[in-house]
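J.: I would like to see how this sequence folds:
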Amino acid sequence: MSAWEPNATRKPPATAAASSVAPLAGPAHEVLRAAPEPAPPPTALVFASPHSGSIYPADMMAAARLDAEAIRGSEDAFVDQIIAGAPSLGAAVIQARLARAYIDLNREPWELDPAMFEDELPDYARSRSARVVAGLGAIARVAGEGRPIYARKLTFAEAQARVELAHRPYHDALDRLLASARATHGCAVLVDWHSMPAAAARGQRARGGGSCDIVLGDRFGAACSPKLTALVERELESMGYRVARNAPYAGGYTTEHYGRPARRTHALQIEINRALYMNESTREPTQGLIKLAADADRLTRALADLDVSSLR
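T.: Next up is the predicted model:
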């Protein structure tokens, strides 16, 4: 279904979202708008899906010991489909095409593990962050269950190439979308959409009890107005979802980097339990994908109706 067809009937694909291993054809990300530039954005909303990409470039796989299927567990599969209706409701959407394991757009670009590289990293590399230690820096060292992805050490030149191909253009485009929203509406509202393994969701209790369906990350109130977080929480709970805040996910690089309420940009991360809409073993969607997409549209409408001048 096209993002431009809000009344079309959503149907999940019959099989799991396909990944591909090939040279990249076209841009590393896509931007979808309610109206093409230079028309001003109809709302202050910018939605991002940095981890739903499923293209594994040939240069990555030539260096890998694992095949693409073994790495796919790190993808936020189908999240782009969950928010596919957003452009027709006034939100700009930016979404990755390349797989997260190739370059993680929700990390600082130089958050790199020196053990992965044959040459020395520059002084500006952030090699001691908790994410790097876990093997999940800007270029992941491990896939699911801690399996090493690569058969050889990479070069820093390879990391630079990935940043220039995908990370820098994505964030340049996201910056422009947020600037346009601020210029038109006085502030920007960024929602960064993700999915989480069911095991992570089971380990976190939602408000009111029970394991959570959705985690809202606002950097413990630093990245957006409390009114925005409360609105999203209230809307989701009214739809029957069990919602937690900031644990186990308080928001990654995108939420932390862009969430500056004092500078008229509010950022909120939404993590969705994959068990709600897919079989994690087969990576096939379930009928839950239809409900989640409809509920994401309902949430988008509520956000579009929000008086953003009231956000502080």
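J.: use CA for all of it now, contacts and neighbours both
T.: OK.
J.: for residue 46, helix, strand, or coil?
T.: Judged by DSSP: H, G, I helix; E, B strand; the rest coil, the three-state class of residue 46 is strand.
J.: so it touches residue 90, yeah?
T.: No: using Cα atoms under 8 Å, residue 46 is not in contact with residue 90; the gap is 9.0 Å.
J.: so the two - more neighbours on which side?
T.: residue 46 (25 against 21; other Cα atoms under 10 Å).
J.: how much space between that one and residue 140?
T.: Computed as Cα to Cα, to the nearest Å, the residue 46 to residue 140 distance reads 26 Å.
J.: where exactly do the strands run in the stretch 201-312 of the chain?
T.: For the stretch 201-312 of the chain, applying DSSP state E, counting those that start in this stretch gives strands covering 214-217, 243-245, 265-273, 278-279, 284-285.
J.: including mean neighbour count and distance to residue 191, could those strands go into JSON lines?
T.: Shown next, in JSON lines, are these (neighbours: other Cα atoms under 10 Å; distance: least, Cα to Cα, whole Å):
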{"stretch": "strand 214-217", "mean neighbour count": "28", "distance to residue 191": "10"}
{"stretch": "strand 243-245", "mean neighbour count": "25", "distance to residue 191": "15"}
{"stretch": "strand 265-273", "mean neighbour count": "26", "distance to residue 191": "5"}
{"stretch": "strand 278-279", "mean neighbour count": "16", "distance to residue 191": "22"}
{"stretch": "strand 284-285", "mean neighbour count": "20", "distance to residue 191": "23"}
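J.: and this one, please, so the two structures can be compared:
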Amino acid sequence: MEPVLITRGNSPLVLGFPHTGTHVPDDIHAKLNDEGQLLRDTDWHIEKLYDGLIEGATMVQATFHRYVIDANRDPSGQSLYPGQTTTGLVPETTFDNVPIWREGEEPDADEITRRTALFHAPYHAALAAELARVKALHGYAVLYDCHSIRSVIPWLFEGTLPDFNIGTDMGRSCDPLIEAAAHAGTQAMGRTEVLNGRFRGGWTTRHYGQPDTGIHAIQMELAQASHLDTEAPPFALSDAKCAILRPQLTDILTRILCAAKAAGRAPQH
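T.: Next comes the predicted model:
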């Protein structure tokens, strides 16, 4: 299976999906324990949730699971949140701090290097190419990184996660107009929301978000209670919840694109 799936459009919007993939090569799957083989920490079904919301949007989807390698982590292995609990480039545990590998089968440095080349690098090469392509068409590009996570995970955060969690790396990854538009959009929905809370944007947002060059990036972490029937196996998508959430996401994305257009074209370098 190819490590990345691309659906091309010609709007300035690129939707990134680093964590929706469920493919685990057989040799890696055999090293996962029973808990690991549940793939519990998948961003379940959000590629379906976002499909068709904005005409002309490009979609870049990793097909491999985050337990193979996490496409939203720094390939150097540096932590996104120093001093806070989080999972690494190749996770050793679930988000509940439960081991996922059979004893003695944890990947070593050479294996992580191999997976980086086979999976992480091709995904980001594709994402960078699509951002460059739509920027050439419009003079700017907007990367909206699509995520979801269980709404209650005590090992990572206290209490219940808000429905909408916007990350802009504390305002560094996009023009202030875009951040303000996204935040106003979530505030208008009558749901719980936060800007740059527990999730302020992963490596993708921080790496590509360079507003001075015309590339703006924003991460949206959705609590899975907003669109799943249950946050436990079988992690089924709720048609009723999606019927409410999808128009809200369309409104938020539309606001972001309007703000990006208003921000104007960045100087070319």
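J.: thinking again about what came up before, which of the strands of the stretch 201-312 of the first structure sits closest to residue 161 of the first structure?
T.: strand 265-273 (27.7 Å; Cα to Cα).
J.: now do the SS call for the aligned partner of residue 132 of the second structure in the first structure.
T.: Under the alignment (TM-score structural alignment), residue 132 of the second structure pairs with residue 179 of the first structure. Three-state assignment for residue 179 of the first structure (three-state DSSP): helix.
J.: give the contact list for the nearest residue in space to residue 179 of the first structure that is not next to it in sequence.
T.: Leaving out its chain neighbours, the residue that sits closest to residue 179 of the first structure by Cα to Cα, 6 or more residues apart in numbering is residue 188, at 7.6 Å. Taking Cα atoms under 8 Å, 6 or more residues apart in numbering as the criterion, residue 188 of the first structure is in contact with 44-46, 178-179, 181-182, 264-266.
J.: as TSV, the residues you listed with distance to residue 79 of the first structure would be great.
T.: Putting these into TSV (distance: Cα to Cα, whole Å) gives the following:
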residue	distance to residue 79 of the first structure
44	21
45	17
46	15
178	21
179	24
181	23
182	26
264	26
265	23
266	21
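J.: next, give me the two most distant ones among the residues you listed.
T.: Longest span within those, Cα to Cα: 46 and 264, 13.3 Å.
J.: what strand or helix carries the corresponding residue of the second structure for residue 168 of the first structure?
T.: Counting by TM-score structural alignment, residue 168 of the first structure corresponds to residue 121 in the second structure. Residue 121 of the second structure belongs to helix 121-138 when elements are defined using DSSP states H and E.
J.: need the residues that contact that helix.
T.: 3-4, 6, 8, 10-14, 16, 58, 60-62, 71, 140-143, 208, 214-215.
J.: and those residues, which of them are in helices?
T.: Among the contacts of helix 121-138 of the second structure, the residues falling in helices (DSSP state H) are residue 208.
J.: what number of residues lie near residue 263 of the first structure?
T.: 11.
J.: residue in the second structure matching it?
T.: Under TM-score structural alignment, residue 263 of the first structure pairs with residue 213 in the second structure.
J.: could you verify my assumption that that match touches residue 266?
T.: Yes: in this structure, residue 213 of the second structure is within contact of residue 266 by Cα under 8 Å, at 5.7 Å.
J.: need the overlap of contacts for these two.
T.: What both residue 213 of the second structure and residue 266 touch, as defined by Cα under 8 Å, 6+ apart, is the set residue 140.
J.: nearest to residue 67 of the first structure, out of the strands of the stretch 201-312 of the first structure?
T.: It is, among the strands of the stretch 201-312 of the first structure and with distance given as Cα to Cα, strand 284-285, at 18.6 Å.
J.: mean deviation (superposed) between the closest one and the second structure, please.
T.: Once the two are superposed, strand 284-285 of the first structure sits an average of 1.8 Å from its aligned residues in the second structure (mean Cα distance after the TM-score superposition for the first structure).
J.: so that strand aligns onto which residues of the second structure?
T.: The aligned range for strand 284-285 of the first structure in the second structure is 236-237, by TM-score structural alignment.
J.: how far is that stretch from where the chain is centred?
T.: Centroid separation between stretch 236-237 of the second structure and its chain, computed with Cα atoms, centre = their mean, to the nearest Å, is 18 Å.
J.: hmm, who's touching it?
T.: With Cα under 8 Å, 6+ apart, stretch 236-237 of the second structure has contacts from 44-45, 227-230.
J.: what's the closest of these to residue 242 of the second structure?
T.: Distances from residue 242 of the second structure to these, taken by Cα to Cα, are shortest for residue 227, at 5.6 Å.
J.: pretty sure that closest one contacts residue 241?
T.: Yes: counting by Cα under 8 Å, residue 227 of the second structure does reach residue 241; the two are 5.1 Å apart.
J.: ok, these two, which is more surrounded?
T.: Set residue 227 of the second structure next to residue 241 and count neighbours by other Cα under 10 Å: residue 227 wins out with 27 against 14.
J.: contacting residues for that one?
T.: 237-239, 241-242, 245.
J.: could you dump those residues into a markdown table and include distance to residue 199 of the second structure?
T.: Below are the contacts of residue 227 of the second structure laid out as a markdown table (distance: Cα to Cα, whole Å):
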| residue | distance to residue 199 of the second structure |
| --- | --- |
| 237 | 23 |
| 238 | 24 |
| 239 | 26 |
| 241 | 23 |
| 242 | 23 |
| 245 | 20 |
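J.: and in the first structure, which of the residues you listed remain?
T.: Contacts conserved in the first structure for these, using both residues aligned by TM-score structural alignment, their matches' Cα atoms under 8 Å: 237-238, 241-242, 245.
J.: now, these that are in helices?
T.: Per DSSP H, the subset of these in helices is 241-242, 245.
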